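Asker: please work out how this folds:
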Amino acid sequence: MRALVVCTGVEVFPGKGTRTGIWLGELIHFFDVLTEKRIPVDITKPGGGVVPVDPKSQDSKDEIVKRYIGNEAFMDALNRVPALESIDPEPYGVVYLVGGHGAIWDLPGNEPLQKFIEAVYQANGTITAVGHGVAGLLNVRNADGSWFVKDRYLTGFSNMEEKLVSFVSEEVPFYVEDKLIEKGAHFTKTVIPFTEHIEMDERLITGQNPNSARKVAQKLIEELWEK
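Answerer: From the prediction side, this is the model:
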């Protein structure tokens, strides 16, 4: 069983030019927990190539994040990831959608990603996502054509958290919380923004924000070990 980590390929805010990409800690904490358990993890993005990293996410006091930033082989691998479109879902039992603002532009409308998620889930796999990465679930459909998120309990980057990030709140095309609710999801969140919160609904595990990424991975491991 392998895990596929899906990253955004968007490196700047359209119309603004400010750099964005993945939030590095959301990738690192998930990767760290799974590799500690010797679960093979592959990283991809639409189109392949370089994974863009939000510069703000590299200025971290998190010791685990700093350790990976100092790992030349790990960081170099992010410069040449395979294209999502070229990957066969068959070996994968887990999909993880990394957050960071870039994800809200290219993940929701990506048909290969939608088909990949459906294939893994239908094969009894687990779908995980955190922060803005949860937006990648918005247009996924079940085998019967219904929305994947409809009637499911999940979380993601909240409206309040988006508003508190004032430098981008007016630049985003939509708020993740609003769109999920529009699609019929039961959205949950913490009272205090940017604190750890995860939600689980059958084989769907989501985290609200960067501080929730490690908990998503730990919950995934807990579920895999119980099966």
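Asker: hey, let's count contacts and neighbours off CA atoms from now on
Answerer: OK.
Asker: would you map the helices across the chain?
Answerer: Assigned by DSSP state H, the helices in the chain fall at 24-36, 63-69, 72-77, 103-106, 111-122, 159-164, 176-182, 213-226.
Asker: what does the longest one contact?
Answerer: Helix 213-226 is contacted by residues 25-27, 29-30, 33-34, 128-130, 196, 198, 205-207 when judged by CA atoms under 8 Å, 6 or more residues apart in numbering.
Asker: number of residues surrounding Pro108?
Answerer: Neighbourhood size, Pro108 [other CA atoms under 10 Å]: 18.
Asker: that older thread, farthest-apart pair in the contacts of helix 213-226, please.
Answerer: Spanning the widest gap among the contacts of helix 213-226 are Leu34 and Glu196, at 18.8 Å by CA to CA.
Asker: roughly how far apart are the residue of the chain positioned farthest from its centre and Lys179?
Answerer: Distance from the centre of the chain peaks at Asp144, with 24.6 Å (CA atoms, centre = their mean). Applying CA to CA, to the nearest Å, the value for Asp144 to Lys179 is 21 Å.
Asker: same question, Glu199
Answerer: Taken as CA to CA, the span from Glu199 to Lys179 is 17 Å.
Asker: then Glu226?
Answerer: 33 Å.
Asker: got it, and Tyr96?
Answerer: Using CA to CA, Tyr96 is found at 20 Å from Lys179.
Asker: settle it for me: which of those two has more neighbours?
Answerer: When neighbours are counted by other CA under 10 Å, Tyr96 and Lys179 differ, and Tyr96 comes out ahead with 27 against 13.
Asker: does the more buried one touch Gly125 like I think?
Answerer: No - if you go by CA atoms under 8 Å, Tyr96 and Gly125 don't touch, sitting 11.2 Å apart.
Asker: state the number of residues packed around Ile181.
Answerer: Around Ile181 there are 16 residues (other CA under 10 Å).
Asker: please provide the structure for the following sequence as well, for comparison with the first:
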Amino acid sequence: MAVNSTSGRRSCLVVLPSCKEGVSAQSFIQCFTLTHSAFTVQLATPGGKTPEFINQDDQSRRWLNDFRTKPFAVPLSLEIIDPNRYTSLVIPHAPGAAVDLANNKDLGHIILQFIRDKKLICAIGLGVAGLLSAQVEENSSWGLKTYSLTGKLLRLQFSRKKSIRSIGKRHTQLQSVVHVMSWKENRTAFGTGQLD
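Answerer: Take a look at the predicted model:
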């Protein structure tokens, strides 16, 4: 069990893109606030770069400015993340996930380890594009292909986003993910339950 030795709390890894397309400020604030209340939260981005928060209003701008002064606001690089240290993984709604998370091998290795260990993986909105990185090297298959994924509005969100098309051949996989999510939304409450 991945428990922080100083606080006795479980650890949650929050993965964010580091590209200019960024992460939704509102989604990040909600994710961080909820996870931080129960977990020791660690942020991670490709290269450990500072994430770009988009769609900020006055309130979220003030919250983020205060957040940036905290030591836990500095992300680690995905390259150095040990998946065994975390009990859960969260990828908030982030248009940038299609740009620098969907093909990120380090994130892919982390997600595959989470799958093997049967740990909680939560991707929200366009953050789901980050799940495409979970490619099994031996047979080039997608690590989540036998899992059910849920989401009510994802098909509409993905069909409207031009940035999703930038991930090339994985766009077809992403359409399949959205289709499975749409098909399964009334059969599965949440998450990564195995398909029959």
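Asker: please state their TM-score.
Answerer: The TM-score (TM-score structural alignment, normalised by the length of structure 2) is 0.73; 178 aligned residues with a CA RMSD of 3.5 Å.
Asker: quick check: Phe31 of structure 1 touching Val41?
Answerer: Yes - under the criterion of CA under 8 Å, Phe31 of structure 1 makes contact with Val41 at 6.9 Å.
Asker: more crowded one of these two?
Answerer: The neighbour comparison of Phe31 of structure 1 against Val41 (other CA under 10 Å) goes to Phe31, with 22 against 19.
Asker: counterpart of the more buried one over in structure 2?
Answerer: Per TM-score structural alignment, the equivalent position to Phe31 of structure 1 in structure 2 is Phe32.
Asker: next: Leu220 of structure 1.
Answerer: With TM-score structural alignment as the criterion, Leu220 of structure 1 has no equivalent in structure 2.
Asker: now do Leu220 of structure 1 against Leu204 of structure 1, distance only.
Answerer: For Leu220 of structure 1, the distance to Leu204 of structure 1 equals 9 Å [CA to CA].
Asker: those two - which one has more neighbours?
Answerer: Neighbours were counted for Leu220 of structure 1 and for Leu204 using other CA under 10 Å; Leu220 has more, 23 against 20.
Asker: quick check, Trp142 of structure 2 in contact with Leu132.
Answerer: Yes - at 7.1 Å, Trp142 of structure 2 and Leu132 qualify as touching, with contact defined as CA under 8 Å.
Asker: which one of those two is surrounded by more residues?
Answerer: Ranked by neighbour count (other CA under 10 Å), Trp142 of structure 2 and Leu132 place Leu132 first, with 26 against 17.
Asker: contacting residues for the spatially most central residue of structure 2?
Answerer: The residue lying closest to the centre of structure 2 (CA atoms, centre = their mean) is Ile91, at 2.0 Å. Residues near Ile91 of structure 2 by CA under 8 Å, 6+ apart: 14-16, 122-124, 127-128, 130.
Asker: quick one: which of these has the most company?
Answerer: Neighbour counts for the contacts of Ile91 of structure 2 peak at Leu16, which has 33 neighbours (criterion: other CA under 10 Å).
Asker: please say which position in structure 1 that residue maps to.
Answerer: By TM-score structural alignment, Leu16 of structure 2 lines up with Cys7.
Asker: same question for Ala134 of structure 2.
Answerer: So Ala134 of structure 2 corresponds to Val140, using TM-score structural alignment.
Asker: now its match, nearest residue through space, not along the chain?
Answerer: Spatial nearest neighbour of Val140 of structure 1, excluding adjacent residues (CA to CA, 6 or more residues apart in numbering): Gln114 at 4.9 Å.
Asker: you'd agree that neighbour is up against Asn139?
Answerer: Yes - using CA under 8 Å, Gln114 of structure 1 is in contact with Asn139, at 7.0 Å.
Asker: tell me which of the contacts of Ile91 of structure 2 you also see in structure 1.
Answerer: Among the contacts of Ile91 of structure 2, the contacts conserved in structure 1 (both residues aligned by TM-score structural alignment, their matches' CA atoms under 8 Å) are 14-16, 122-124, 127-128, 130.
Asker: need the counterpart of Gly143 of structure 2 in structure 1.
Answerer: Alignment note (TM-score structural alignment): Gly143 of structure 2 maps to Phe148 of structure 1.
Asker: give me the number of residues near that match?
Answerer: Neighbour count for Phe148 of structure 1, taken as other CA under 10 Å: 21.
Asker: I'd guessed it sits against Leu137; true?
Answerer: Yes - when contacts are counted by CA under 8 Å, Phe148 of structure 1 is listed as touching Leu137 (7.2 Å).
Asker: and the end-to-end length of stretch 47-64 of structure 2?
Answerer: Using CA to CA, one end of stretch 47-64 of structure 2 lies 21 Å from the other.
Asker: residues in contact with that stretch?
Answerer: By CA under 8 Å, 6+ apart, stretch 47-64 of structure 2 touches 16-26, 29, 45, 74-79.
Asker: make it 7 Å
Answerer: Defining contact as CA atoms under 7 Å, 6 or more residues apart in numbering, one finds that stretch 47-64 of structure 2 is touched by 16-20, 22-26, 75-78.
Asker: list the contacts of the match of Ala134 of structure 2.
Answerer: Val140 of structure 1 sits next to 114, 147-148 when contact means CA under 7 Å, 6+ apart.
Asker: swap the cut-off to 8 Å and go again
Answerer: For Val140 of structure 1, the contacting residues are 114-115, 117-118, 147-149, by CA under 8 Å, 6+ apart.
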